[in-house]
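> sequence unavailable; structure follows:
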């Protein structure tokens, strides 16, 4: 019995030892976890200030009635494009046509009276040479001529007024553009100053916005350091228009107005950029974002924003060296439109960083790095 126990115990120890060795071997064979890594992208970037703004048509004209009468014809459709000189509305012209006819007749009468008065003066002047008429008759004849000339001037002025008033009956477009819906229907009686529609000239659009005076001064200094300062430090600007899905389209504009004075109550400066709009893609009153370039940085180091973490010490990334993860604090700069963030301090162009899954990696961890493209898909 004693001999049997002594045989079983060594056998058990041998089995446990073999099991332990097998486990150690299995542990050593566990593969390292794969993580995507990449080199930062290096490219030139432009620093920008962004501000909200809105679009305004190059010219906005309220089309109003300048005379009174019944509106007998509306020639426009809402949103219609019109050309300069097109007739938009007609106010009943009959009364003003009659006034014009009366004025023309009055002018003709005045001219006839002048012919008669001048003929009488000529005869009296001839008779006065032989003292056949008195000096009073001569003066009276000359006065009649002068009165007839004045009457002609008055008749001509009345004719011009009548022509102008008749012209007011035909309301024309003062420039090319698009019209809004009419505010008065045909058949209604209109008076002077009654608004009929609004005309928007949209060949060019204005982007209106304001910028803090302190930011303007700072941006001017930045531009001056690169030798590009002038009275309009931004020169060209990007106007960003977003649709309901969040997709954006960028239109380039030129700064054409910088207020010479800051608003004392807000500390801001009014600015305006002009944008060419040949296809009428932009509309008056649309809210936009204005991007103002003020400085260019050569060979900036950039990584995707999603590859940068945040904690109490600030922003950080995980750098990979010799297949080992290293936690590193970084200083960041501008976020580009493609969601790439500039790293101003803490990462070199030839280093590798972990691009994703930051929550599953730890400092000092050994990994199997998988190199991928820097740019985001």
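That came in fine, so what should we check first? As the structure is a prediction and not an experimental result, all values here were calculated from the model.
> CA atoms for contacts and neighbours, from now on please.
OK.
> may I ask which helix or strand encompasses residue 138?
According to DSSP states H and E, residue 138 maps onto helix 135-168.
> now swap in residue 220 and tell me
In this structure, residue 220 sits in helix 213-225 according to DSSP H and E.
> same deal with residue 22?
Per DSSP H and E: helix 2-28 holds residue 22.
> over to residue 269?
Using DSSP H and E, the element containing residue 269 is strand 268-276.
> how big is the angle separating that strand from helix 213-225?
Taking axes from the mean of the first three to the mean of the last three Cα atoms, to 10 degrees, one finds strand 268-276 and helix 213-225 inclined to each other by 60 degrees.
> could you pull out the strands for the stretch 251-377 of the chain?
268-276, 287-304, 309-311, 314-321, 324-329, 331-335, 340-345, 352-354, 368-371 (DSSP state E, counting those that start in this stretch).
> another one to put next to it:
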């Protein structure tokens, strides 16, 4: 019995000790979370504005015949590269060869009539003074000579037209570039002329190539003011651009601006811009979408890791820790990614201690007290040289 009483006393003592420990922990509260903090990097950066756009050929030509006839030959493979002057289609030339021969015969006849009329004028000229030929008869012969000479000019013009139509039976590439597929096959009748002509194929140039995009009114005004102050090249000068394709992460393709429209679109409130790039390897194709970076000037900015920025409803915030160790939420205005860090254009001071990690901890929230540890913010270049 005494042994039982001894064990029961020990259990009661242990229970009392546990109660005391729990009471102390509850009085102390949860442990203070620890976070790493660092001041943002203050640096003068080059601002690049980004736009989405698409490539467009510098030259696009619809190949159509200038004369009507049946297609006799096709000289290209669908989708191949063609050079200016390469033959593409041959229209049956025989009717046009006959027309050219007929025009040559008309010229020979007209020349004979001119020679006859000229000889009559030459014979009549000395006879006018003697009265053997009247003045009226001489005038008539001179007029006949003028008429036959005019008829000769008409026949010569008809020959040029016939030879030109014969030349047009071979449809040649008007520009160099990549040709589309044929729209007609051998044996089909095609219509030439000014209206209702048959589309044979299309050709687009590839090198150089244009990139089209739209810029906002606010960006346009900023560019114009920077041009006036000399921060960037003027509107009519070739400002540099960088291009990145959909499957690329680096801005490796370089070009220059070569056109800015003369008015804003009243519906979208944007203005059309155009850059030009070399395309020697022909990786760019008309219609391909990509991203463009346009030089937007230089500015003093603060850089923080993109992971330190969190969303709060409709705004972006950064957690900062005051001298009292209390977390505060700082609404910020963000810019692009520069050197691997997010640009903060407003809402943050260079002396602020930005929370770098521990954001996933629910205890790290505005108004909470935290223990801070020194952290470090590094650019992509600094991390690469590590």
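That came in fine, so what should we check first? Just so it is clear, the structure is predicted and the values come from calculations on it, not from any experiment.
> the helix holding residue 220 of structure 1 against structure 2, how far on average?
Mean deviation of helix 213-225 of structure 1 relative to structure 2 after superposition (mean Cα distance after the TM-score superposition for structure 1): 4.0 Å.
> now for the helix or strand just after that helix, which elements pack on it?
Downstream of helix 213-225 of structure 1, the first helix or strand assigned by DSSP H and E is strand 236-242. With contacts taken as 3 or more Cα pairs under 8 Å, 6 or more residues apart in numbering; DSSP states H and E, strand 236-242 of structure 1 sits against strand 248-258, strand 287-304.
> what strand or helix carries the most centrally placed residue in structure 2?
For structure 2, the residue nearest the mean C-alpha position is residue 211 (1.6 Å; Cα atoms, centre = their mean). According to DSSP H and E, residue 211 of structure 2 maps onto strand 209-216.
> report all helices and strands that that strand contacts.
strand 41-57, strand 270-277.
> now tabulate those strands in a markdown table and tack on distance to residue 150 of structure 2 and mean neighbour count.
Listed next are these as a markdown table, based on distance: least, Cα to Cα, whole Å; neighbours: other Cα atoms under 10 Å:
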| stretch | distance to residue 150 of structure 2 | mean neighbour count |
| --- | --- | --- |
| strand 41-57 | 48 | 17 |
| strand 270-277 | 53 | 20 |
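> and of these, who's closest to residue 341 of structure 2?
Across those, residue 341 of structure 2 has its closest neighbour in strand 41-57 (9.4 Å, Cα to Cα).
> list the buried ones in stretch 229-236 of structure 1?
Using 16 or more other Cα atoms under 10 Å as the test for burial, stretch 229-236 of structure 1 gives 229, 233-236.
> just give me how far stretch 311-327 of structure 2 sits from the chain centre.
Averaging C-alpha positions (Cα atoms, centre = their mean, to the nearest Å) puts stretch 311-327 of structure 2 40 Å from its chain's average.
> measure that stretch end to end?
For stretch 311-327 of structure 2, the first-to-last residue distance is 16 Å (Cα to Cα, to the nearest Å).
> who touches that stretch?
Applying Cα atoms under 8 Å, 6 or more residues apart in numbering, the contact partners of stretch 311-327 of structure 2 are 37, 308-310, 328-334, 352-355, 364-372.
> what lines up with residue 145 of structure 2 in structure 1?
Residue 145 of structure 2 maps onto residue 145 in structure 1 when the alignment is built from TM-score structural alignment.
> please disregard the earlier target; I meant residue 296 of structure 2.
When structure 1 is aligned by TM-score structural alignment, residue 296 of structure 2 is paired with residue 294.
> its match contacts residue 224, correct?
No - the pair residue 294 of structure 1 / residue 224 is not scored as a contact, 9.4 Å apart, by Cα atoms under 8 Å.
> so between the two, which is more surrounded?
Ranked by neighbour count (other Cα atoms under 10 Å), residue 294 of structure 1 and residue 224 place residue 294 first, with 25 against 15.
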